[in-house]
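Visitor: Here's my sequence, what's the structure:
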Amino acid sequence: MKNNLLSYGNILLIHALIALAIFVMPFLSKIYALIIPILGLLFVLKTKNKNNEVLLIAAYLVGVEVFLRMTGGNLNNEYIKLSVIFFMLLGMIYSSFTISSFVYWFFLILLIPSILVTATTDILSVDVKKALFFNLSGPFCLAFCAIYTFNRKISFSELQNIVLAMGLPIVSTTAYLFLYNPSVQSVVTGTQSNFETSGGFGPNQVSTILGLGMFVFFTQLILFSKSKKMLILNGILLLVISYRAIVTFSRGGVITGVVMIAILLLLLYFHSSREVKGKLAMVFVITAIMGIGIWTYTSVQTSGLIEKRYANQDATGRVKKDRLGGREAIIEVELKTFFDNPILGVGAGLGKEYRKKAFGVDVASHNEITRMISEHGFLGILGLLILFIMPFVLYYINRSNLYFLSFYVFWFLTINHAAMRTAAPAFVYALTLISVINYKTDNYVKTNTIPD
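Guide: All right, here's what the predicted structure looks like:
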């Protein structure tokens, strides 16, 4: 156990040092971005993907995406999504895929008509290639990830390794945020999303990945902390990641992380024996205390502004007219666009032109659901129905994936406030399709939760 702690602790330390090195020498971020897929490729070629190593590499890429964007290392906006697609295809070459996953090939086919609409547009201001890549990289990434993971059988410990692989680069992200902005008090003056506390990058995306990190290290805390030292280490990680997520003043990622954790706790409780439920009661109490503690500390550090943010108030305490930061108006325009073009939609990526007409400026969609409907029409609705329903079909057949509902909620909530700007919702969605083998809730809770 001591060696395990040292190994785990050293890996976390390395990721904190990566943040320090890139903060001091920013050019290292691009080198880091190149090294990850290269080493990942060599790793997969060596192992021939015998244990689904492509999922570990893809998970790490998903976790590191926001950090690379934040530090200027991302080669282009779609770099990580394209890299994830590459590793999924590589995994299919080595390990094939089930014929039942054809439904996600059909999902891809449903996207083609709107692509053709865009390709034949006569709007001169539209860069067709850019519009298609920006708006379709997310759905394509999701489809290829889903095809690979569809009913793929892995053990729960292997699934946790995938989850942890996403979490390790989030440690780098968190460490970088402390280096970039060590004093929250000095930069928080209002209740709007804060770029300074988000590493100079988009608070929405930073909040999203940190919210995922909250879930990752909560699972490490309650299910994989086999000693008190490990418990303390994971507890500290959970607290600092939660703190940095909250002070971005972007609510979406934090709320998503909290909901994921709440769902996991409820599932553990309802699927456990009476003996284990007693032990879980202690987990509930400790989780509540940690939550109250970090919220109180954050409130003090922000002079109470964080409470006003979540109450939808401005710095003076006045309630804001809109609750979603102007997203309601965007949704309204996208729905009107759909009703004007109900069959094929306006074309992939062309919704931006309609939003520009409505608002007078370029406005990006934050909601993947209304974007799909407006740009793909009725075919977009069919595609969404596939995405909504298929995970539950597989879950009904095999309910062994403890994280299923948490993963599903992450995908659903994230695409409603941050669309599919990053690869995270696509990949996490695909994890809902995995079939977990050799898993017993009681055994893990008895063995790993709150060491004696």
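Visitor: From now on I want contacts and neighbour counts done on CA atoms only, so please keep to that.
Guide: Fine.
Visitor: How far does stretch 183-190 stretch from one end to the other?
Guide: 15 Å (CA to CA, to the nearest Å).
Visitor: same for the longest helix seen in the chain, what does it pack against?
Guide: Ranked by residue count, the top helix of the chain under DSSP state H comes out as helix 368-397. With contacts defined as 3 or more CA pairs under 8 Å, 6 or more residues apart in numbering; DSSP states H and E, helix 368-397 has these neighbours: helix 102-119, helix 327-340, helix 351-359, helix 404-417.
Visitor: Would you point to the one among the ones you listed that's packed deepest?
Guide: Mean neighbour count (mean count of other CA atoms under 10 Å) peaks for helix 404-417 among the helices and strands packed on helix 368-397, with a mean of 22.
Visitor: and that one, what does it pack onto?
Guide: helix 251-270, helix 368-397, helix 424-431.
Visitor: quick one: which of those helices is nearest L28?
Guide: With CA to CA as the criterion, L28 lies closest to helix 424-431 of those, at 23.1 Å.
Visitor: so after the closest one, what's the next helix or strand?
Guide: strand 435-437 (DSSP states H and E).
Visitor: List of residues touching the helix or strand that that next one is followed by?
Guide: On the C-terminal side of strand 435-437, the nearest following helix or strand under DSSP H and E is helix 441-448. By CA atoms under 8 Å, 6 or more residues apart in numbering, the list of residues contacting helix 441-448 from outside reads 222-226, 268, 271-273, 276, 279-280, 402.
Visitor: Can you give me the neighbour number for A418?
Guide: 20 (other CA atoms under 10 Å).
Visitor: My guess is it contacts V206. True?
Guide: No - applying CA atoms under 8 Å as the test, A418 and V206 come out as separate, 10.4 Å apart.
Visitor: deepest of the helices and strands packed on helix 404-417, which one?
Guide: helix 424-431 (a mean of 27).
Visitor: Another for comparison:
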Amino acid sequence: MIKALIVNKFPLLWIVFHLVLGISATFSPIPMIVWFYLVIFSSIGLLLKKTANPVILLATILYLISFELLARMARTFPFIPYELGKYLLFVGMIWGIIRHKTYGKEGWIMLLCLIPSVFLDESGLVSNVDLIFNILGPINVALAVIVFYKQQITPRQFATLIRLMLYPIIGVLSFTVIKSPSFDQVEFALGANVDWSGGFGSNQVSTLFGLGALLIFVMMINRWTFSGYLLLDGFLLFALSFQGLLTFSRGGMLGAVVGIFVILLYLRTAPYKAKIKFRLPKVGKYVLPAIFIAFSAFYVVNELTDGLLTLRYQGETAGTLQGSKVKSLNTVTTGRFDIFLGDVDLWADYFFTGVGAGASRFLRETMTGTVAHVELSRLLAEHGLFGLIYFLMLCILGWKIMKDHPNPMHRGILVAFFVVAIYTTFHAAMRTFVSPALIGLSLLAIRTPKKNSNIPVAKKKDDSNKVLVPIK
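Guide: Take a look at the predicted model:
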């Protein structure tokens, strides 16, 4: 099945299939479970086949982990693990290290930085579940660095990876649309709204829809095939933005804006010679439609909510409007700033060793008992100096991305993915697959095949749907 998804002979059919899969999940978890294991078992042969190119493995893992949220919504546990992305990414990256040549030595340093905190618990309250919940996200980021870093990939292969991640997000979109109530049944308030996120965590749904909006924009601006129809791609971009804004959870949607801004910045500031050499699209050709779609979605939702959406993005709450609370950085960030300060205070007391993985929420004086939403402060509080080194290694990798890749389009996309990945850790920590997946993608080396290469290239305007590996 993964080969059929990669070849993508019928792009519109696959979009419809995943839309229907999302709708079916509102009635029963069985179709989701059957499809998930059908993809796994039908792809084992390809994954076991000896090849120097890890792209098939990366495609399979990125596609399957993107089902994480839809699997939770469909209540597929225990047949599909609740934290699917964490476990599957961990197994896939380990297999990648065993099976393929890797180059990300920085990832090994990051892994070593995480080891001491596993054997430390200053609170005495951390269970095995707490430990796995907190440590597996950073581990997966380190493993993604090891496996993805400097892996050679062509633009059409990169487009395929993005497309495979989009399919499950489209399924989540149809699920939330079906589950959403009519507008006259809901009274909007200045807080996250689970009614419009399919009854699930609005922050996670918003993060996923923001990611989907960014990925579709990348497909459109590069003229890579998703549905095969530009208007339909534009409609899907609008739908993801519209439904994401309705959740009233700001993090994910702002992430999409940040990512798109970074890409357009690189295109706008590209030297004239680079624009000619790499045939870069005119920024205005895509800026105006993107702005129109984003503004239209925001305007419609704002009108439907009687202006509450604008107040929400201004950081207002019911308390600040009534005068019972003072608008501050903590109210704007919905308590995340207090969590950050509490973690920093813990780091001051346990500078070298930290308090141990998962222990900060039990020892923090502010927002005690609340899990960290800012991964940087959690790394400092729980891993001490080693957590700081871990984060600095990530920053070094980000700097390298900014220096590599002569094509401004490719560099802009990879930097955007890295920036959005780090941004996501500041409002959703590393609890989902988004940060590890985007960091991994940002570290790939996109190389256009030379004309004298032995790899046959289809003579088409858009060959992004072709098989990922060289044809022998």
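Visitor: Now which of the contacts of helix 441-448 of structure 1 would you call buried?
Guide: I222, L223, F224, S225, K226, L268, S272, V276, L280, L402 (16 or more other CA atoms under 10 Å).
Visitor: G291 of structure 1 corresponds to which position in structure 2?
Guide: By TM-score structural alignment, G291 of structure 1 lines up with A294 in structure 2.
Visitor: And for E328 of structure 1?
Guide: Using TM-score structural alignment, E328 of structure 1 pairs with F337 in structure 2.
Visitor: quick revisit: using CSV, please lay out the helices and strands packed on helix 368-397 of structure 1 together with distance to Q185 of structure 1.
Guide: What follows is those, written out as CSV (distance: least, CA to CA, whole Å):
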stretch, distance to Q185 of structure 1
helix 102-119, 47
helix 327-340, 28
helix 351-359, 34
helix 404-417, 27
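Visitor: Please name the nearest non-neighbouring residue to the most centrally placed residue in structure 1.
Guide: When CA atoms, centre = their mean is applied to structure 1, the residue found nearest the centroid is A424 (3.7 Å). Using CA to CA, 6 or more residues apart in numbering and skipping residues adjacent in sequence, the residue nearest A424 of structure 1 is V62, 5.4 Å away.
Visitor: Give me the angle between the helix or strand where that neighbour lies and helix 424-431.
Guide: Per DSSP H and E: V62 of structure 1 is located in helix 53-70. For helix 53-70 of structure 1 against helix 424-431, the angle by axes from the mean of the first three to the mean of the last three CA atoms, to 10 degrees is 160 degrees.
Visitor: For helix 53-70 of structure 1, which helices and strands make contact with it?
Guide: Secondary-structure packing of helix 53-70 of structure 1 (3+ CA pairs under 8 Å, 6+ apart): helix 28-47, helix 79-95, helix 156-180, helix 203-223, helix 424-431.
Visitor: Tell me the residues of structure 2 aligned with it.
Guide: Under TM-score structural alignment, the match for helix 53-70 of structure 1 is residues 56-73.
Visitor: distance between that stretch and the chain's centre?
Guide: How far stretch 56-73 of structure 2 lies from its chain's middle: 11 Å, per CA atoms, centre = their mean, to the nearest Å.
Visitor: L321 of structure 2: neighbour count?
Guide: 13.
Visitor: residues of the one helix or strand it maps to that come out buried?
Guide: Per DSSP H and E: L321 of structure 2 is located in helix 318-322. For helix 318-322 of structure 2, burial by neighbour count (16+ other CA under 10 Å) applies to no residue.
Visitor: what does it rub up against?
Guide: Under CA under 8 Å, 6+ apart, the answer for helix 318-322 of structure 2 is A189, L190, K325, V326, K327.
Visitor: Stretch 10-19 of structure 1 too?
Guide: L168, P169, V171, S172, T173, A175, Y176.
Visitor: still on that earlier bit, out of the helices and strands packed on helix 404-417 of structure 1, which is closest to M88 of structure 1?
Guide: Of these, nearest to M88 of structure 1 by CA to CA is helix 424-431, at 10.3 Å.
Visitor: so how far does the closest one sit from its counterpart in structure 2?
Guide: Once the two are superposed, helix 424-431 of structure 1 sits an average of 1.0 Å from its aligned residues in structure 2 (mean CA distance after the TM-score superposition for structure 1).
Visitor: any idea of the angle that helix forms with helix 79-95?
Guide: Going by the same axes, to 10 degrees, helix 424-431 of structure 1 makes 20 degrees with helix 79-95.
Visitor: I154 of structure 1 falls within a strand, correct?
Guide: Yes - under DSSP: H, G, I helix; E, B strand; the rest coil, I154 of structure 1 sits within a strand.
Visitor: Measure how buried the residue lying closest to it once chain neighbours are set aside is and give me the count.
Guide: Using CA to CA, 6+ apart and skipping residues adjacent in sequence, the residue nearest I154 of structure 1 is V436, 5.2 Å away. Residues lying near V436 of structure 1 (other CA under 10 Å) number 21.
Visitor: Does V436 of structure 1 touch Q160 like I think?
Guide: No - the pair V436 of structure 1 and Q160 fails to qualify as a contact (CA under 8 Å) at a distance of 10.7 Å.
Visitor: Distance of G92 of structure 2 relative to Y423 of structure 2?
Guide: 25 Å.
Visitor: for F217 of structure 2, same thing?
Guide: 18 Å.
Visitor: What lines up with V20 of structure 2 in structure 1?
Guide: Per TM-score structural alignment, V20 of structure 2 is aligned with L17.
Visitor: one step back: contacts only, for the residue nearest to the centre of structure 1.
Guide: Counted by CA under 8 Å, 6+ apart, A424 of structure 1 has contacts V62, G63, I209.
Visitor: returning to that earlier point: quick check: the longest helix of structure 1 compared with structure 2, mean distance?
Guide: Looks like 1.2 Å for helix 368-397 of structure 1 (mean CA distance after the TM-score superposition for structure 1).
Visitor: okay, the angle between that helix and helix 404-417?
Guide: Using the same axes, to 10 degrees: helix 368-397 of structure 1 against helix 404-417 is 170 degrees.
Visitor: what secondary structure does G190 of structure 1 sit in?
Guide: Assigned state for G190 of structure 1: coil (three-state reduction, three-state DSSP).
Visitor: what's the closest non-adjacent residue to it?
Guide: Per CA to CA, 6+ apart, closest to G190 of structure 1 is A315, 5.1 Å.
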